[in-house]
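> Got a predicted structure plus its sequence, pasted below:
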Amino acid sequence: MAIMLATSAHAQEASSNVLTSAEASESGDIVVTAQRRSERLQDVPIQVNAFGSQTLQDAGARNVQDAISLVPNMTLDRANVYHSSYITLRGITQIENADPPVAVIVDGVPQTNQRQVNPSLYDIQQIEILKGPQGSLYGRNAEAGAINIVTKAPTNNLTGAWNASYGNGETINVGAVLSGALVNDVLLFRVGGEYAHSDGLIRNTFTGDNADFVDHDYTIRGRLIFKPAERLTLDGRIEYSDFRAGSNYYSAVFSADANDYRLPQNNLEGVSFGNNTNYTMKADYDLDFATLTSISGYSRVNEDNYSDLDFRNPVQSPGGFLGLGIQIGVGQQLLSKIFSQEVRLVSNGSNRLRYSIGAYYLHTARGYRTRVFVDLTGSGDQQFNPALVISDQFTHDDNNSYAGFGQVDLDLTEQLMLTGGFRYDVDEREQTNLLTGLVRRKSFKKAQPKATITYKPAEGKLLYLTYGKGFRSGGFNTPNSAIPIFQDESLDNFEAGFKTSFADGALRLNGAVFRERVKNFQYFFVDATSGSQVIANIDRVNITGVELELQAVPLPGLTANVGIGYTHADIKNFGQFPQYAGNKTPRNIPFSSTGSLQYRGTIGSNVTGIARVDYQYNNKKYWTIDNNSVQNSWTIINGRLGVETGGFGIYAFGKNLTNAKYYTEYQPQAYTGEDVDLGFRGQPRTYGVELRYSF
């Protein structure tokens, strides 16, 4: 069992499975860009999990959630609307309609909206997951860590690939990509797209339909690199996606037991639909001593949804919402426009003094409307009938953020390095109630220093001590909320870690112990009676944790990874509810472990075989501040078998093979305004076959 536990990047014999040969050092070590420059993973004084395109393919990872499932002390839960996700890292968790605690960066551009933090990993070069505050390098919202995603770059040679898979629930995924040169070494292109459809697997027991259906979800992406001069590189990317899928399929849990796994029974089927557009332009200019980089990004996020809000039906629950004899529904419209601009200067080479400095600007314009209505017909269109609307919240939020940042590395000796980082954020927020004209304004500011001392006693050995401050901005709840403004959250992280390598990299053991002191810990609940989604603060939280990760290559072609994580998040001071002092924080999982065992090698003439098992174990999950709703431990096991020859590959896969039952969100009635607990079911067992071809 121990050899099946796992996480993170593979030790090499499989380092070609982690990053491409262009990104691997001559010794075969894993190379990452976690500190904005190419470095050996084992030389970076940060706990980093790195996965390259081959590793992601071998693990069957289709999105960031799948990659995070390979990392201890970290989860990404899907709940609520189709694209809504909740990241939790080292006890710091995502809040609905607020900034994420983990910066998600795609090709240098931050993804600041909650609907953007779980992008598809199709045609991805690599993904790096950094733990601990990373504001001096990765900017806004890097309070608990950062996820750095790099898409595959265009190539001179004409290359391409396609894949298609079919699984239970009539689930279809197809994708294709083509790359080449319009003018060799001067103008390179890459275009690709993917499409998904599923009839779903989670049955609505009232309608008989599957609540988690995906009518369609497709993405088209294009990228162009232009090198007009030897020193200048321009890199542009455009992406468009469109979707329509099941939404808000919460189950009514009448027993009020977080381990009573019920199916949805709603009479009003939830649906999300919308589209997203992303534009990116990056310019690099080589100044010899440093590289000057400009990164501009624009995103338009549009998502509408409607669903049941009492999460029952008039046949089985004739008493209706709060026993009033009525059924209610909710409709929401979100439109968010995001522009970001970053300029930075990064030193070239491996001199004793290395630096990265820059400035950042972000503007977000967000319109959000929520209507709660009496449900008479089971149709989402009822939200537009004024006679049926019982609550209407319509706000427009403007956010302007400014920041300056920098980080310096100084080699004091060959074995000793000192790192200093700093970031200062100013977050100016304005909210307009479009129904009343009321305008609210507030600014949030925070300095975020970081200091690290790194000692390398011998080749393949590293010790580090680090301190860093993390920051997540505050903001506004809906105008009629009992808590109109929630405060900014900050943490002080004290961490000691080590990295070791033995047997020419065939065995690696990395680990860290950390202590976080959090001020104004943000947590979330829903008030169904007013249609409000509310964010509030816990005054003080202390978090203590440990991480250990082992990567091994015991035999040629055989790789094993083991990872464990422990997080104790303790409420120290809670002025609003002093009786909860000493409790665990919401969504806290005290212990988790992950693992993989994979064989990739020749099994015949020009035939490569692959067999892989992934394992994820989560200890009890504490859903709420009162700790009354606790989900028992659960285990997810995934598997994949395949053969490859001549550019072709055929694979059989399965996820959640034991069909474990669990909730990805659980809300007791005390925190929802409902008269029943609500649970959001995790995905049941899925299985299927996949074909791939590349040239």
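Right, received. Where do you want to start? Owing to the predicted nature of the structure, the values given are computational and were not obtained by experimental measurement.
> use CA for all of it now, contacts and neighbours both
Noted.
> Show me the strands in the stretch 301-450 of the chain, by range?
Along the stretch 301-450 of the chain, counting by DSSP state E, counting those that start in this stretch, strands occupy 327-347, 353-375, 389-411, 416-433, 439-455.
> out of those strands, nearest to A482?
Closest to A482 of the strands of the stretch 301-450 of the chain, according to CA to CA: strand 389-411, at 14.1 Å.
> Just want the angle from the closest one to strand 416-433.
For strand 389-411 against strand 416-433, the angle by axes from the mean of the first three to the mean of the last three CA atoms, to 10 degrees is 160 degrees.
> tell me what strand 389-411 is packed against?
For strand 389-411, the packing partners by 3 or more CA pairs under 8 Å, 6 or more residues apart in numbering; DSSP states H and E come out as helix 135-138, strand 353-375, strand 416-433.
> and that strand, which residues are buried?
Using 16 or more other CA atoms under 10 Å as the burial criterion, the residues of strand 389-411 that qualify are 389, 391-410.
> excluding its backbone neighbours, what's nearest Q54?
With sequence-adjacent residues excluded and distances taken as CA to CA, 6 or more residues apart in numbering, Q54 is closest to N17, at 4.7 Å.
> quick revisit: looking at the helices and strands packed on strand 389-411, which is closest to Y218?
strand 353-375 (23.7 Å).
> Pasting the second one now:
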Amino acid sequence: MKRITRLSAIAAATALLWSTAQAQEAPPPPAPADDAQPAAGKSALEAVVITAQGRRELLQNVPVVVKAFSAKQIEDAGIKSTQDFVNMTPNMSFDNSFTYGNSFVVIRGVSQINNADSPVAVVVDGVPQSDQKQLKMNLVDVARIEVLKGPQGSLYGRNAIGGAIVIDTKSPGNALEGFAKVDYSSGSTRELSGGVSGALVPDTLMFRLVGQTKGSDGQIENSYLKKNVDAVGHDNLLRGRLTWMASDTVQLDLRASTNTFRAGATWDALIPDGDLNKRRSPSSNVLGKTEGYADELTFKADVETGLGTLTAITNRAKLREKFVGDGDFGNPVDNGITGAAQRVQGKDRRTTLTSQELRLTSPGNQPLRWIAGLFYLTKTMDFEEKSFADVNGDTAQYDTAPVLRYNVFKNKASAAFGQVEYDLTPATKIAAGLRYDRDDRERIDTLNAGTRVDASFDSWQPKLTMTHKLGADALGFATYSTGFRSGGFNTTAADQPIFKAENLRNIELGYKASFLDQRLMLNVAAFHSDSRDFQYFYIKLLANNSLSGRIANIDRVTIKGLDLDLRYAPLAGLEFDAGFGLTDSRITANAAEPSTVGNHTPKSSPWKATFGAQYTTALGDGLNGFARMDVEVRSRKYWHPDNILVSDGMTLLGARLGLRGPRDRWSVNLYGKNLTNKFYYADVNGKTYNGWAAPIVAIGSQAAPRTVGIELNYKL
């Protein structure tokens, strides 16, 4: 692995030197006016615009490793959820398990922890999504997705230790337009979405209204109950946006959304022998369920001043997720992790978030450019937990069962940040960023006389980047960046009440270039990161047979790797995209478990490769045919610090075949995901970290099997 990392760095450096030899100094281009536009040349690649650094820039001009998806790419690839675009992003994975809204994301070896801060900042329409349950989402009417890799703390804050995800939905405009989409796929999955946009007062007051409803009978059968565990009763979304151009210098946006859902939960299967590559079905006698909602209201104001654009964003969100399911994952015939004791578990998690951000951004057409801002967040989470003996296998038992734990978690987070960018020469620029984050946290144990414990965590997060243009179509960059993930409290205080904050430092060397008249794009970067107090999550079985989610720390982790992204359009209508991610994430110090030193970190995969090919051809009378294939190759995955439980690598295949009408007014697409019906677990928990005495070695949450479907789209 060391040799591979050295070769990666040598390859990146060689590319830089080769381009320097051919370079001609060129000033940076002006900020583009459109989100995406064709570059020069008949078969040139689409020029994608991103906002990763707080202003509109071409993807190829930004000295950050970014996997970006334009509106056209989102439509072509059939991206409809968080899972879809993460599958296409190297050095990143996303797994949905345990409840309908629960997910684990891993980016460059830094992993998600349940009921705490994510390793990646998620920003939707400029609003930080400050709760883990906001990561899994249905993507409807989306204009752009950006995945920034590496610490982005100076601009994005405490959750950006591994990177950031920036999602922008489509904006309202003057033109009256709309869309409708019907989707039917395996498991009798039904999805209907639509929207309308236009002007109430031309050039002054515009609106956009979007809705979606989804339901499914599911595909993963419980072998004991003979019912599907992944059924979706409903998943309904309604989102509205009103934009008021109050004057030539003032734009006001009001956005509101509501999402309600009801679906399955706790569909883990028992794995008696620890073989993670053998098909096992859930066999619990309790059919779990998840229900909840997410309501959000945002007000945004952009005011042009003599100094720059002043932006104020106020957000209020209320989230709830309640689940009830099997607590032993077995049944009266086949014992689960608690032996013969049959258990039911459940949690009711209610969260309220209020955030305010003020940001001042200088004009982009001057040698010295800067961003400065303040951020404040208050968060309250009521967390009720129950675990009790199973009497009749019915989830209704939860309503009358005694409360096991009831904690109230409070968090006040504040930050000040800034970034300065300066053109040293027409070809060379330097950027420096700095952010200070402080988290004040409190846990109130309401069942223990309201016992309160509190702690504060803070960190300075500097970032420094040097960028040099290597000609009109190439640049090289070197970056030092840092990230911070706050510590906090576990839900049980007896043996592990608090977990420490995690800090990460990263050094990166990157290269971006376009060749062959903009028909070939190559981006590559090598990185080396050092993490202190690396956070990881596991589930522990307590003496009373209740399950408790735990967050713990590993003293030190070293991460080395490579990111490569390539797109190529050899001729009009034909396009290829490929990516490769290498992440060697190793434990280098762990006083709690010295035997794990040298092991891979939890939930990490050493490498991942992606490949896509699509072709569009005219069929006559304004009709176009479309075909796309996607291949994702994953390496082995290590689930716990002891590296005992390991999933084999795999190859996942997807495809789309469609017909499009004149000016893309309508389209019909056939699609398939996981076409070879590969069986694998999206999440695994083993007895070595969970502490159960039963012979069951592990439990695993099955990922979605093969899915095929048809979608019909119509645009006004």
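Sure, I can see it. None of the values given here were measured: they were computed from a predicted structure.
> TM-score of the superposed pair?
The pair, once superposed, lands on a TM-score of 0.95 when counted by TM-score structural alignment, normalised by the length of the first structure; 671 aligned residues with a CA RMSD of 1.4 Å.
> what's the mean distance for the longest strand seen in the second structure versus the first structure?
When the second structure is parsed with DSSP state E, its longest strand is strand 547-571. Its matched residues in the first structure lie on average 0.7 Å from strand 547-571 of the second structure after superposition (mean CA distance after the TM-score superposition for the first structure).
> Now tabulate the helices and strands packed on strand 389-411 of the first structure in JSON lines and tack on distance to L641 of the first structure and mean neighbour count.
Listed next are those as JSON lines, based on distance: least, CA to CA, whole Å; neighbours: other CA atoms under 10 Å:
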{"stretch": "helix 135-138", "distance to L641 of the first structure": "37", "mean neighbour count": "27"}
{"stretch": "strand 353-375", "distance to L641 of the first structure": "44", "mean neighbour count": "20"}
{"stretch": "strand 416-433", "distance to L641 of the first structure": "44", "mean neighbour count": "20"}
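> The ones you listed into JSON lines, with extra columns for distance to D217 of the first structure?
Formatted as JSON lines, those follow (distance: least, CA to CA, whole Å):
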{"stretch": "helix 135-138", "distance to D217 of the first structure": "29"}
{"stretch": "strand 353-375", "distance to D217 of the first structure": "22"}
{"stretch": "strand 416-433", "distance to D217 of the first structure": "32"}
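> Count the residues that sit near V343 of the first structure.
For V343 of the first structure, the neighbour count with other CA atoms under 10 Å is 17.
> Likewise for the one 5 residues further on?
Counted with other CA under 10 Å, the neighbours of N348 of the first structure add up to 16.
> For the closest residue to T99 of the second structure other than its chain neighbours, list the residues it contacts.
Excluding its sequence neighbours, the residue lying closest to T99 of the second structure (CA to CA, 6+ apart) is A265, at 4.4 Å. Shown in contact with A265 of the second structure (CA atoms under 8 Å, 6 or more residues apart in numbering): 98-100, 229-230, 287-290, 323-325.
> Report the aligned residue range of the second structure for stretch 111-129 of the first structure.
The aligned range for stretch 111-129 of the first structure in the second structure is 129-147, by TM-score structural alignment.
> quick one: buried residues of the matching stretch?
129-136, 138-147.
> what does that stretch rub up against?
Stretch 129-147 of the second structure has contacts (CA under 8 Å, 6+ apart) with 50, 52, 66-71, 74, 79-83, 101-103, 114-118, 121-123, 163-170, 193, 210, 212, 353.
> Narrow these to just the buried residues.
Buried by 16+ other CA under 10 Å: 50, 52, 66-71, 74, 79-80, 82-83, 101-103, 114-118, 121-123, 163-170, 193, 210, 212, 353, out of the contacts of stretch 129-147 of the second structure.
> Give me the subset of those that lies in strands.
Among those, the residues falling in strands (DSSP E) are 50, 66-70, 103, 121-123, 163-169, 193, 210, 212, 353.
> quick one, what contacts the aligned partner of L292 of the first structure in the second structure?
Counting by TM-score structural alignment, L292 of the first structure lines up with L310 in the second structure. Contacts of L310 of the second structure were listed using CA under 8 Å, 6+ apart, and they are 301-304, 358-361.
> Tally up the residues packed near L252 of the second structure, please.
Around L252 of the second structure there are 18 other residues, counting by other CA under 10 Å.
> which one in the first structure is aligned with it?
Alignment note (TM-score structural alignment): L252 of the second structure maps to L234 of the first structure.
> what about N638 of the first structure, which helix or strand?
Applying DSSP states H and E as the criterion places N638 of the first structure in strand 634-645.
> Tell me the helix or strand right after that strand.
Trace forward from strand 634-645 of the first structure with DSSP H and E and the next one is strand 648-655.
> before we move on, the earlier item: so for R262 of the first structure, which of the strands of the stretch 301-450 of the first structure sits nearest?
For the strands of the stretch 301-450 of the first structure, the distance to R262 of the first structure is smallest for strand 327-347, at 19.8 Å, taking CA to CA.
> how about that closest one, aligned to which bit of the second structure?
Aligning strand 327-347 of the first structure against the second structure (TM-score structural alignment) gives residues 342-362.
> quick revisit: tell me the one of the contacts of A265 of the second structure nearest H528 of the second structure?
Proximity of the contacts of A265 of the second structure to H528 of the second structure (CA to CA) peaks at F98, which lies at 32.9 Å.
> Show me what the closest one aligns to in the first structure.
In the first structure, the residue matched to F98 of the second structure (TM-score structural alignment) is N80.
> Please name the nearest non-neighbouring residue to the aligned residue in the second structure for N97 of the first structure.
Counting by TM-score structural alignment, N97 of the first structure lines up with N115 in the second structure. Distances taken as CA to CA, 6+ apart put Q132 closest to N115 of the second structure, at 6.7 Å, once the chain neighbours are dropped.
> Identify the residue of the first structure aligned to the residue nearest to T99 of the second structure.
By TM-score structural alignment, A265 of the second structure lines up with S247.
> cool, G709 of the second structure as well?
Counting by TM-score structural alignment, G709 of the second structure corresponds to G688 in the first structure.
> Name the residues that touch the strand or helix carrying that match?
G688 of the first structure is part of strand 686-694 when elements are defined by DSSP H and E. Outside strand 686-694 of the first structure, the residues that touch it by CA under 8 Å, 6+ apart are 159-168, 647-657.
> Which PyMOL command selects the buried ones in those?
To isolate the buried ones among the contacts of strand 686-694 of the first structure in PyMOL, judged by 16+ other CA under 10 Å, type:
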select buried, resi 160+161+162+163+164+165+166+167+648+649+650+651+652+653+654+655+656+657
